[in-house]
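1. Need a 3D model of the following:
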Amino acid sequence: MGLISQQILGQNKLTSKKDNTVILYITRHGKTILNTMDRVQGWADTPLTPEGVQVAEFLGMGIKEVNFKSAYSSDLGRARQTARIVLDTKGQSDLKIVEVPQIRETNFGSYEGDLNSKMWGDAALYLHYKSSKELFTDMNKNPDVLKNAMATFKTLETLGIGENYDDVKARGQKAIRQIAENEAASGGGNVLIVGHGMSISVFLSDLDSNGKNISGTHMGNAAVCKVIYKNGKFTIESFGDMSYVEKGKQISEKKK
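-> Purely as a prediction, here's the structure:
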């Protein structure tokens, strides 16, 4: 995948602004068909379910007061669809979404579309756990377990195209930094980025300049990670925040 084009970054030039702080709202897509079926969904793609559309609408309502200068998504349909729903719902239908392949989910190779229980079960046995449940318990305590699991997925998948932790982190962090740098150069502002659960946690794992580490992989659909970029440094303010969705849900219920 090539580098992000300089021509499509910094969509709205605000060079007169003195404060070039960039506030990134990095969001997971809404629930999809494969999510609902509990199947592996990395580079494989399915559209949002009605529930997935609704949670994206809730996010749009809950984040309405944040005026986005620019919007980005991975080039996978579920992320692009979520970004469009969020923007349309909050009243920014005219804002173009820039697709960035580098912020895709992990490529799981031959496990794509298979049951999650199969992929995680294989990894658990390979890593000498009694079950995937035992692996998940250990993963919540030790971030290195995710690295080991992703290395195992790449080892065991048979197409030879799978990615490990370092593969995903390298491409994603490079893309996020390039987005942040270009948005800062054009004056800063609020930026929407819609991506994917596991890869977002990998991208943000050690991005914080103050040494704050992100561990675990769980992010609810349409959860938000708020990341501040200023003077070349990132600060992670929140991870997997569902408060915007909850706010939108409350607004929706009041309209009924």
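2. okay, CA-based contacts and neighbour counts for the rest of this
-> OK.
3. Spatially nearest residue to residue 73, not counting backbone neighbours?
-> residue 194 (4.5 Å; Cα to Cα, 6 or more residues apart in numbering).
4. Tell me the secondary structure of the one you found, please.
-> strand (DSSP: H, G, I helix; E, B strand; the rest coil).
5. For it, which residues are in contact?
-> Shown in contact with residue 194 (Cα atoms under 8 Å, 6 or more residues apart in numbering): 26, 27, 28, 29, 72, 73, 74, 79, 80, 82, 83.
6. go with 10 Å
-> Applying Cα atoms under 10 Å, 6 or more residues apart in numbering to residue 194 gives the contacts 25-30, 71-75, 78-84, 86, 97, 99-100, 103-104, 200, 222-224.
7. What's the separation between it and residue 74?
-> Taking Cα to Cα, to the nearest Å as the measure, residue 194 falls 7 Å from residue 74.
8. What of residue 254?
-> From residue 254 to residue 74 the distance is 33 Å (Cα to Cα).
9. more neighbours, the two?
-> For residue 254 versus residue 74, the count of surrounding residues by other Cα atoms under 10 Å is larger for residue 74: 23 against 8.
10. Is that one in contact with residue 106, as I believe?
-> No: in this structure, residue 74 is not within contact of residue 106 by Cα atoms under 10 Å, at 11.6 Å.
11. Another sequence for comparison is provided below:
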Amino acid sequence: MEIMAKFTLYVVRHGQTYFNIFNKLQGWSNSPLTQKGIDGAVETGKRLADIDFKATYCSDMPRACKTMSIIDDQNKAFNVCPPMVSPFFREQFYGYFEGLNMDETWYATGAPHGAPTFKDIITKYDMDHAKDFMKEADPFHLAENAEEYWKRVNQGLKLITSNPNLEDGDNVLLVSHGNTLLSLVDRFSEPGQFDLSVRPANGSITKMIVDGDQIKVTEYNK
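-> Prediction:
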């Protein structure tokens, strides 16, 4: 029987990008970090500088990798644990809506279901419904629905929890994306524990306790 460690997972959203400023969906598309995004990643790195991370993981999107690299520069522990970069930790794929205006996209996605804004969708339904609604609204039906999304992200979680080098009490870092972070919090927090209509800030830190297959969110968007 495989015995998994109990550890703290720090999940960081990448630094601000130009698409963030322009209010555009990025998903599997990408735009560079702004200077504010770079400076914010430095500050996040300083906040994490004294934490001994035994393992680090990162989405393979350039904005996440750049953020990880900047955080890396602030933390000497990274010298002995280079990040494992994987597409498992990517943002949701938005299909036809990649690069389009967020508000217009969420209207097209949620309005047929009586929820014309992202906040309405999250309040009335949840993150999984948001994914299913988007695939339904995508004229090419290429956007990831909840089943497709979690099939991918669960492989990433398995990659982390099955790390044989982790021991009880260790700290692990993951740099990922806004909606992926929201999806994790939506799935692994108590109902009403956090206001998920508030998106995680660029460079913010969310903490989770991982105990085998059990995950509990303890802090969100700090």
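12. quick revisit: who touches both of residue 74 and residue 106 of structure 1?
-> Common neighbours of residue 74 of structure 1 and residue 106 (Cα under 10 Å, 6+ apart) are residue 196.
13. any idea what residue 214 of structure 2 aligns with in structure 1?
-> Correspondence of residue 214 of structure 2 to structure 1, assessed by TM-score structural alignment: residue 233.
14. Identify the residues contacting its match.
-> Residue 233 of structure 1 neighbours (Cα under 10 Å, 6+ apart): 177, 180, 181, 207, 208, 209, 210.
15. Out of these, which is nearest to residue 118 of structure 1?
-> Checking these against residue 118 of structure 1 with Cα to Cα, the nearest one is residue 207 at 31.1 Å.
16. can you pull the contacts of that closest one?
-> Residue 207 of structure 1 neighbours (Cα under 10 Å, 6+ apart): 169, 173, 176, 177, 213, 214, 227, 233, 234, 235, 236.
17. Report the buried members of those.
-> When the contacts of residue 207 of structure 1 are checked for burial by 16 or more other Cα atoms under 10 Å, the buried set is 169, 173, 176, 177, 214, 227, 234, 235, 236.
18. from those residues, which ones fall inside helices?
-> 169, 173, 176, 177 (DSSP state H).
19. corresponding residue for the second one in structure 2?
-> Residue-level alignment of residue 173 of structure 1 against structure 2, with TM-score structural alignment as criterion, gives residue 154.
20. What is the burial count for the nearest residue to residue 169 of structure 1 once chain neighbours are set aside?
-> Leaving aside its chain neighbours, residue 169 of structure 1 sits nearest to residue 203 (5.1 Å; criterion: Cα to Cα, 6+ apart). The number of residues packed near residue 203 of structure 1 is 22, by other Cα under 10 Å.
21. any idea what residue 203 of structure 1 aligns with in structure 2?
-> Match for residue 203 of structure 1 (TM-score structural alignment): residue 184.
22. from the contacts of residue 233 of structure 1, which would you call buried?
-> The buried subset of these - by 16+ other Cα under 10 Å - is 177, 180, 181, 207, 208.
23. Tell me which of the residues you listed fall in helices.
-> Those of those lying in helices (DSSP H): 177, 180, 181.
24. need the contact list for the second one.
-> In other words, residue 180 of structure 1. By Cα under 10 Å, 6+ apart, the neighbours of residue 180 of structure 1 are 9-10, 21-24, 174, 186, 188-189, 191, 228-230, 232-234.
25. just residue 98 of structure 2 next, same as before
-> 24, 25, 26, 27, 28, 29, 30, 105, 143.
26. Repeat the analysis, applying 6 Å as the threshold.
-> Contacts here follow Cα atoms under 6 Å, 6 or more residues apart in numbering; on that basis residue 98 of structure 2 touches 25, 26.
27. How about residue 58 of structure 1?
-> Per Cα under 6 Å, 6+ apart, neighbours of residue 58 of structure 1: 245, 248, 249.
28. By neighbours, which of the residues you listed wins?
-> The contacts of residue 58 of structure 1, ranked by neighbours (other Cα under 10 Å): first place residue 245, 25 neighbours.
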